[in-house]
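[1] Build me a model:
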Amino acid sequence: MHIRDAKIEDAKRLIEIYNYYIKNTAITFEYDEVSEDEFIDRMKEIMSFYPYLVIEDEGQVQGYAYAHAFYPRAAYSWSCELSIYLDHHAKGKGYGRKLYEEIEKALFKMGMTNLYACISVPEVEDETLTNNSAQFHAHLGFHKVGTFKNCGYKFDRWYHMIWMEKIINEHVIHPSIKAYKDI
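    Below is the predicted model:
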């Protein structure tokens, strides 16, 4: 098992992982598969400031995680949102925990204070969505801070969305922040 910074050359594999979730789950509320050009543009924007990591096992990328802006206002600069996607066959192998541990270390060094996760949750678990993501985040120290009822519609069903938060750094006066590439 090896974690490294993502490269643009990883895009095809990452799209394969992500598009599975678009087509088959309500984990993401996107409806349409993402094109390679669009995905690469997203990667470049994120990697210009935040960490974007992949986990490999036996030479094959098994998943990825990245941080991105929580909200585009200067006062939110010390807060970021995390996203993680694993190959749907790779769950239960510890990849998610390893990715989150590494990305949290990087974000701590950058000066981030608040980590957020936006998670879709079902009223009742079904074949497209369970509570696994919320449970995963809770296990890693995130706490639920808000619920948006029936705000996402996919596969002819309504789903809730929750926000979870984890504080990783002290909230000090005159905080500083560094880009991932500068730590």
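[2] From now on I want contacts and neighbour counts done on CA atoms only, so please keep to that.
    Noted.
[3] Can you name the residues that contact residue 28?
    Taking CA atoms under 8 Å, 6 or more residues apart in numbering as the criterion, residue 28 is in contact with 21-22, 120.
[4] What's the separation between the residue lying closest to residue 1 once chain neighbours are set aside and residue 122?
    The shortest distance from residue 1 to any residue other than its chain neighbours is 4.5 Å, reached at residue 57 (CA to CA, 6 or more residues apart in numbering). As for residue 57, its distance to residue 122 is 31 Å (criterion: CA to CA, to the nearest Å).
[5] to compare against the first, here's another:
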Amino acid sequence: MSPVPGVAGVRLRPATAADAAALAAIYAPEVLHACASYELEPPDAAEMARRLAAVEACGLPFLVADMAGQVLGYAYASPFRQRPAYRYTVENSIYVAAGARGRGLGRLLLEALIGRCTALGYRRMVAVIGDAGNAASVCLHRSLGFAEVGLLPGAGFKHGRWLDWLMLHRPLGEGDSTPP
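    Model prediction:
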């Protein structure tokens, strides 16, 4: 893939199984010390490789931001729900390594993910933010056209506190204005 405008040396590319250890390393601190994920034990590289393969098996994008061979962040789309009527809706997930935040990588990854999912014919993207107080994630999603559609107070308990679950969404392509 070509270089990313505005972020010198960074390339967005599809994730590969060889990235699994880097994906696990980026995700582990989020599981252990933050509330973006409701997991309590970080998955290892083998599990991340399995998750990547599951996304690929659905024909959905799983992207990484790579600088000189180092994965700095990743984003992927997954099916929103399993029932057939949800087949035009995807959910996004984005994680950026702690040392790479504030450079616009999350925005670049999410913009690319939105573009890929739109090109694949999906009509709606959902963001489920596990900690409604995660201002950076909420701001990123809102800046790219996501609107809040629901709040589930006390949906999870992690790190000694109850977490509010925030759902946002945005249309892709023609959204729900025309049949697929």
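[6] Can you tell me which of the contacts of residue 28 of structure 1 carry over to structure 2?
    Under the criterion both residues aligned by TM-score structural alignment, their matches' CA atoms under 8 Å, the contacts of residue 28 of structure 1 that remain in contact after alignment to structure 2 are 21-22, 120.
[7] Translate residue 43 of structure 2 into the numbering of structure 1.
    Residue 43 of structure 2 maps onto residue 34 in structure 1 when the alignment is built from TM-score structural alignment.
[8] which residues make contact with stretch 48-61 of structure 2 from outside it?
    When contacts are taken as CA under 8 Å, 6+ apart, the neighbours of stretch 48-61 of structure 2 outside the stretch itself are 14-17, 19-21, 23-24, 62, 76-79, 113, 116-117.
[9] The helix ranked longest in structure 1: which residues count as buried?
    Among the elements of type helix in structure 1, defined by DSSP state H, the one spanning the most residues is helix 95-110. Residues of helix 95-110 of structure 1 classed as buried by neighbour count (16 or more other CA atoms under 10 Å): 95-96, 99-100, 102-104, 106-110.
[10] just to revisit the earlier point, and residue 57 and residue 122 of structure 1? Which one has more around it.
    Each of residue 57 of structure 1 and residue 122 has its neighbours counted (other CA atoms under 10 Å); residue 122 has more, 20 against 13.
[11] who's in contact with the residue nearest to the more buried one when sequence neighbours are not counted?
    Across the structure, with CA to CA, 6+ apart as the measure, the residue nearest residue 122 of structure 1 apart from its sequence neighbours is residue 159 (5.2 Å). For residue 159 of structure 1, the contacting residues are 26, 120-123, 149-153, by CA under 8 Å, 6+ apart.
[12] Could you pull out the strands in structure 2 for me?
    Per DSSP state E, structure 2 has strands spanning 10-14, 62-67, 70-79, 89-96, 124-129, 147-158, 161-171. These are given in chain order.
[13] okay, those strands in a markdown table with distance to residue 180 of structure 2 next?
    Below are the strands of structure 2 laid out as a markdown table (distance: least, CA to CA, whole Å):
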| stretch | distance to residue 180 of structure 2 |
| --- | --- |
| strand 10-14 | 26 |
| strand 62-67 | 23 |
| strand 70-79 | 16 |
| strand 89-96 | 11 |
| strand 124-129 | 11 |
| strand 147-158 | 22 |
| strand 161-171 | 13 |
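[14] What is the aligned counterpart of residue 163 of structure 1 in structure 2?
    Across the two structures, residue 163 of structure 1 finds its equivalent in residue 167 of structure 2, going by TM-score structural alignment.
[15] The nearest residue to that match once chain neighbours are set aside: neighbouring residues, count only.
    Counting by CA to CA, 6+ apart, the nearest residue to residue 167 of structure 2 once its immediate chain neighbours are dropped is residue 128, at 4.6 Å. By the criterion of other CA under 10 Å, residue 128 of structure 2 has 21 neighbours.
[16] Same check on residue 155 of structure 1?
    The number of residues packed near residue 155 of structure 1 is 12, by other CA under 10 Å.
[17] Then the one 5 residues further on?
    Other residues within reach of residue 160 of structure 1, judged by other CA under 10 Å, total 16.
[18] so it touches residue 125, yeah?
    No: proximity of residue 160 of structure 1 to residue 125 does not meet the contact threshold set by CA atoms under 8 Å, at 11.4 Å.
[19] Common neighbours of those two, please.
    Counting by CA under 8 Å, 6+ apart, residue 160 of structure 1 and residue 125 have no contacts in common.
[20] In structure 2, what stretch matches the longest helix of structure 1?
    On structure 2, the counterpart of helix 95-110 of structure 1 by TM-score structural alignment is residues 105-120.
[21] do stretch 57-69 of structure 1 as well
    Against structure 2, stretch 57-69 of structure 1 falls on residues 67-79 (TM-score structural alignment).
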